Every structure is written in structure tokens, then in C-alpha cells.
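Peer 1: this is a predicted model, with the sequence first.
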Amino acid sequence: MTREHGETDSGVADPAMVLVAHGTRNPRGVEMIAALAEAVSERVATVRVAFVDVLGPSPSEVLASMDGEAVVVPAFLASGYHVHTDVPREVAGFDGVEVTSAMGPDPALARVLALRLREAGWQPGDAVVLAAAGSSDARALHDVRRAAGLLADRVGSRVSIGYVATGEPRVADVVTQLRAAGEQRVFVASYLLAHGLFHERLAHAGADGVAAPLGLHTEIVDLLVSRYHAGASRLARVRAA
């Protein structure tokens, strides 16, 4: 039997994807998340967007409005409080829901970070600071260190870490330290998904260039689709058990 779009091999409708983002009051950030969801929807039958902070709807509100199974994909670059606490709380009590791992760290993100750096004028030999939002969760900080290691492999040199909102050292302090150590040119890699308040702060860090956020890119779309399919496969196994 030929499989129809939006239908599993067993004839059951494909689960919907709920893309969960942080939320921002910056219109460009909101537009980017919408564009990312639209790009993913070209490869996934149904895509809905939810937010855990600042904006609505929440994941629980989206799930309550849906019929059938759903794969919740946290669009976070590190697994901190939102991934370990907010998302599980929001999906508790809903049947037929699978939550995937967060987006990062992942080699795909490192490839896009390196591209954004080159677009900002970075050249081999220039110092790099990975700018992350930060977290009080040790697991998230571990993820950021892994992301820095993956980026270092791409650019061929050490990558320092600075935080924008929570945690030390701050990005501007890292830039200052690198200059004091003799670095002639310092570039900031924005380990943020979209434009918003956090990214705007990077313009005042004193770097020679600030890369754009990860944003809409084929590698990002591929990564989200991969997370979705992994979650859908787990749902199928549960259904078949």
C-alpha cells in the first residue's frame, strides 16, 4: 500500500510536531521562529509552535487543542531548566506525546556557527568567543562547553566561552581578557537561535565582529526534522508494543 503524506506505514496519522521555543518580545525573533516552523512544515505534516516564557501559547495549551499523537521538540541549544523542568511539566498528563532531546549541542550547530563567523568577517587565527545565554543549571553549562569544543574543531583553534545573561564570565569580560593576552582580532559567535535582547547585548561586547544568531538555515531545519523523526519512531514502537 502506498503511504500518503501525513500517514504512517500502519495507516495511522503521523504525529504532529510541537516546536517549543523560549519566546522573545523582539519581532525579528518571533518572525524567525515562525519561518523556521514553516520550513520544517514542508517536511513534517503538522507543525505547531509553543513558548515556555514571554509569549504564548504554552506547550500545554497547544497540546490541549490537538487530537492525536505529538512529538515535542525543544528548540533550545542547551538542556537547562526549561528543558528539564518547564517542558516536562507542560506535557505531563497528555497521552501519546514524546519529548525529544534539545537541539544542542550538535555538530550541525557548530557548522552553522562557523558559517556565521565567516559571514561576520572572521578569519583563521582570529580569536573566538562563544556567547551563550547562560544558565544556573550545571547540565546546560556542560552542554555549552561541548558546543564550544565542537566549534573549536570547526575553526581549528581554541574557543573561549562567555555568557550574556546568567553566569560568569560575561562576554565583554572575555573579549577584554583576550585582547590583554595579545589577540589582535576577536569575534563573537552568537550561540543563540534568534534575534532578541540577548543578541542585541553582544553589540556592546567590544569585539571586532559579532556573528548573526544561528537563525534559519538548512542545517537547522534538518536537525529539527531529525529530532522529530526520532521522537515519532519512539511513539511508533510504543504503539506497536
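Peer 2: Perfect, I can see it now. Numbers count the residues shown, from 1 in each chain.
Peer 1: use CA for all of it now, contacts and neighbours both
Peer 2: Noted.
Peer 1: residues contacting the closest residue in space to residue 119 that isn't next to it in sequence?
Peer 2: Once flanking residues are discounted, residue 119 sits nearest to residue 211: 7.1 Å by CA to CA, 6 or more residues apart in numbering. If you count contacts by CA atoms under 8 Å, 6 or more residues apart in numbering, residue 211 has them with 113, 116-117, 119-120, 187-190.
Peer 1: in strands only, show me those.
Peer 2: Among the contacts of residue 211, the members falling in strands are 187-190 (criterion: DSSP state E).
Peer 1: what about the strands in this structure?
Peer 2: All strands of the chain, identified by DSSP E, fall at 16-21, 47-51, 70-74, 97-99, 127-132, 159-163, 186-191, 209-210.
Peer 1: top helix in this protein by residue count?
Peer 2: Criterion DSSP state H: the longest helix present in the chain is helix 218-240.
Peer 1: what packs against that one?
Peer 2: The contact analysis (3 or more CA pairs under 8 Å, 6 or more residues apart in numbering; DSSP states H and E) places helix 218-240 against helix 27-41, strand 70-74, strand 97-99, helix 107-119.
Peer 1: nearest to residue 14, out of those?
Peer 2: Proximity to residue 14 (CA to CA) singles out strand 70-74 among these, at 8.4 Å.
Peer 1: this is the comparison structure:
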Amino acid sequence: MTDVLVAVAHGTRAPEGPVVLSALLDSVRELLPGVDVRVAYVDVISPTLESVLAGLPAGVRPVVVPMFLASGYHVRVDVPSAVASDGGRAVVTPALGPDPAIVAAVEARLRSVVGSLPSAVVLAAAGSSDADALSEVDVAASLLSMSLDRPVLPAYVTTASPSVPEAVSILRADGHATVGVASYLLAPGLFQQRLDAVGADVVAPPIGVHPLVAELIASRYRAAAG
């Protein structure tokens, strides 16, 4: 049986984060009638992925969808470790990013708060010490740049360089009159709040509940369960 989807996210102490994730997964449930869609977290809050997997009945082969926009440490280490502790019965899909559907949702959020596009854009990601994860953010920035027909500089809220304020300053020094920030964050929280003080002309909201993201999660499930 592969009729269980476990969406695993990082976790946040910001109360609005789980609320947004819950609403997003409600959209996924509408796309996958009959599938038991559950949520789990790798850090900060519960339920943990280990506990969710352990609570599933014998004979169920769940599909785990990492709700991450790049394949950093949590995707490469924490998720496989939790699956292994459950006996390895779960199928793990790729992370959500840098799929073009995610980039399209990021662009939609940016366009929702501007009358005309800024002359340059910073793609603000959470940050990672993992080189492969940073490379995936670079891919997302390139896709967004092609779609917007604007320079897009990837930057990070924490851990990696350049920071988002540094990236804004770099683009201004390059002569761009207006600089916007596109949020490469899935849900609101502390990281999104930090973007308000980076010196940009406009800051887009996080991706949040978006039909493209819901469909991507559903398609990840279908491919793994098929």
C-alpha cells in the first residue's frame, strides 16, 4: 500500500508557519482524494518524521516528500536517517526546489506586490553550508532571471554568502535604480521577517499556499507511488 504521503518540513517556532503548511496540505488532499496526507518535521517542533513513520500500520509503504527548496543537510541526512530507523519502507521523493513550478510561484508572489518589476532582484533563500544546496539555489536564480528578464542574484538569510543585505548593496552599486527581493522561503517566520530590513525597494511574501506548489507535491507523490 502506498496511500500515505508524509510531507516533512523543517519546523519553526513562528505560529503562522504550521498554519500555512496545513493549508497547503489541504490543497494537496483535494488533488489526491483517498490519500492519507500527514505532516512531520525534522527540527524545532513535532511530530517528528520518526514518530509519524513509526505510527503507520504495518504493510503501508509511505511516500515521504521533503518540503525543502534545496537538498541540504536535512534532505541528505536527516530524512534518510529517519526512514532507515523505520526499516526503510518509505519511498523518498526529491525536494521541491529548484523545480520550475517553485520558481514560477516565487515569481507570482513578487509580481503580486509590484506595479512594475524592479530593475534587479535578489532571490532570498534560507542558507546552507552544503555546496550542492547552494548550487540548486543558483539554478533557481537563473530560472527566475530568464523568466523576469532581469538580473537575479541569489543570497541568503543565514549561513551562506552573500547575505541578502549584501546582495541588495551589490546590485545598487552595479547601478540598478530599484532592487526587489523575491522570497525563496516556503512559509512565514523569522527568516521572512528579516527580509523587511534588508534595504530593498520591495520584498515579496513567502511562497505560501500556491496551486503550483500543491500540484508539485501531488505529482511527486504520484511519481513515487506509481
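Peer 2: Perfect, I can see it now. Computed from a predicted structure; not experimentally measured.
Peer 1: can you give me the TM-score here?
Peer 2: The TM-score (TM-score structural alignment, normalised by the length of structure 2) is 0.94; 221 aligned residues with a CA RMSD of 1.2 Å.
Peer 1: before we move on, the earlier item: which positions in the longest helix of structure 1 come out as buried?
Peer 2: Neighbour-count burial for helix 218-240 of structure 1 flags 220-221, 223-225, 227-232, 234-236 (criterion: 16 or more other CA atoms under 10 Å).
Peer 1: hmm, back to that, quick one, which of the strands of structure 1 is nearest to residue 105 of structure 1?
Peer 2: Nearest to residue 105 of structure 1, of all the strands of structure 1, is strand 186-191, at 10.1 Å by CA to CA.
Peer 1: mean per-residue distance, that closest one versus structure 2.
Peer 2: Compared with structure 2 after fitting, strand 186-191 of structure 1 deviates on average by 0.3 Å (mean CA distance after the TM-score superposition for structure 1).
Peer 1: tell me the helices and strands packed up against that strand.
Peer 2: By 3+ CA pairs under 8 Å, 6+ apart, strand 186-191 of structure 1 packs against helix 107-119, strand 127-132, helix 171-180, strand 209-210.
Peer 1: could you dump these to JSON lines with mean neighbour count and distance to residue 195 of structure 1?
Peer 2: Formatted as JSON lines, those follow (neighbours: other CA atoms under 10 Å; distance: least, CA to CA, whole Å):
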{"stretch": "helix 107-119", "mean neighbour count": "20", "distance to residue 195 of structure 1": "13"}
{"stretch": "strand 127-132", "mean neighbour count": "26", "distance to residue 195 of structure 1": "13"}
{"stretch": "helix 171-180", "mean neighbour count": "18", "distance to residue 195 of structure 1": "17"}
{"stretch": "strand 209-210", "mean neighbour count": "24", "distance to residue 195 of structure 1": "12"}
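Peer 1: now render the ones you listed as a markdown table, adding distance to residue 155 of structure 1.
Peer 2: A markdown table is the format used below for those (distance: least, CA to CA, whole Å):
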| stretch | distance to residue 155 of structure 1 |
| --- | --- |
| helix 107-119 | 7 |
| strand 127-132 | 9 |
| helix 171-180 | 17 |
| strand 209-210 | 16 |
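Peer 1: what does stretch 66-78 of structure 2 correspond to over in structure 1?
Peer 2: Here stretch 66-78 of structure 2 aligns to structure 1 at residues 74-86, judged by TM-score structural alignment.
Peer 1: burial count for residue 182 of structure 1?
Peer 2: Residues near residue 182 of structure 1, counting by other CA atoms under 10 Å, number 8.
Peer 1: what does it align to in structure 2?
Peer 2: By TM-score structural alignment, residue 182 of structure 1 lines up with residue 175 in structure 2.
Peer 1: same question for residue 173 of structure 1.
Peer 2: By TM-score structural alignment, residue 173 of structure 1 lines up with residue 166 in structure 2.
Peer 1: and residue 63 of structure 1, by the same measure?
Peer 2: Residue 63 of structure 1 maps onto residue 53 in structure 2 when the alignment is built from TM-score structural alignment.
Peer 1: how close does the top helix by length along structure 2 sit to structure 1?
Peer 2: Ranked by number of residues, the top helix in structure 2 under DSSP H is helix 131-148. After superposition onto structure 1, helix 131-148 of structure 2 sits on average 0.6 Å from its aligned residues (mean CA distance after the TM-score superposition for structure 1).
Peer 1: what's the angle between that helix and strand 120-125?
Peer 2: Computed with axes from the mean of the first three to the mean of the last three CA atoms, to 10 degrees, the direction of helix 131-148 of structure 2 lies at 150 degrees from that of strand 120-125.
Peer 1: if we can go back for a sec, of all the helices and strands packed on helix 218-240 of structure 1, which lies closest to residue 197 of structure 1?
Peer 2: Using CA to CA, those put helix 27-41 closest to residue 197 of structure 1, at 9.4 Å.
Peer 1: need the residue closest to the centroid of structure 2.
Peer 2: Closest residue to the average C-alpha location of structure 2: residue 69 at 3.5 Å, with CA atoms, centre = their mean.
Peer 1: what residues are up against the spatially closest residue to that residue that is not a sequence neighbour?
Peer 2: Nearest non-adjacent residue to residue 69 of structure 2, counting by CA to CA, 6+ apart: residue 97, 3.9 Å away. Neighbouring residues of residue 97 of structure 2 by CA under 8 Å, 6+ apart: 68-71, 136-137, 140.
Peer 1: brilliant, that's me finished.
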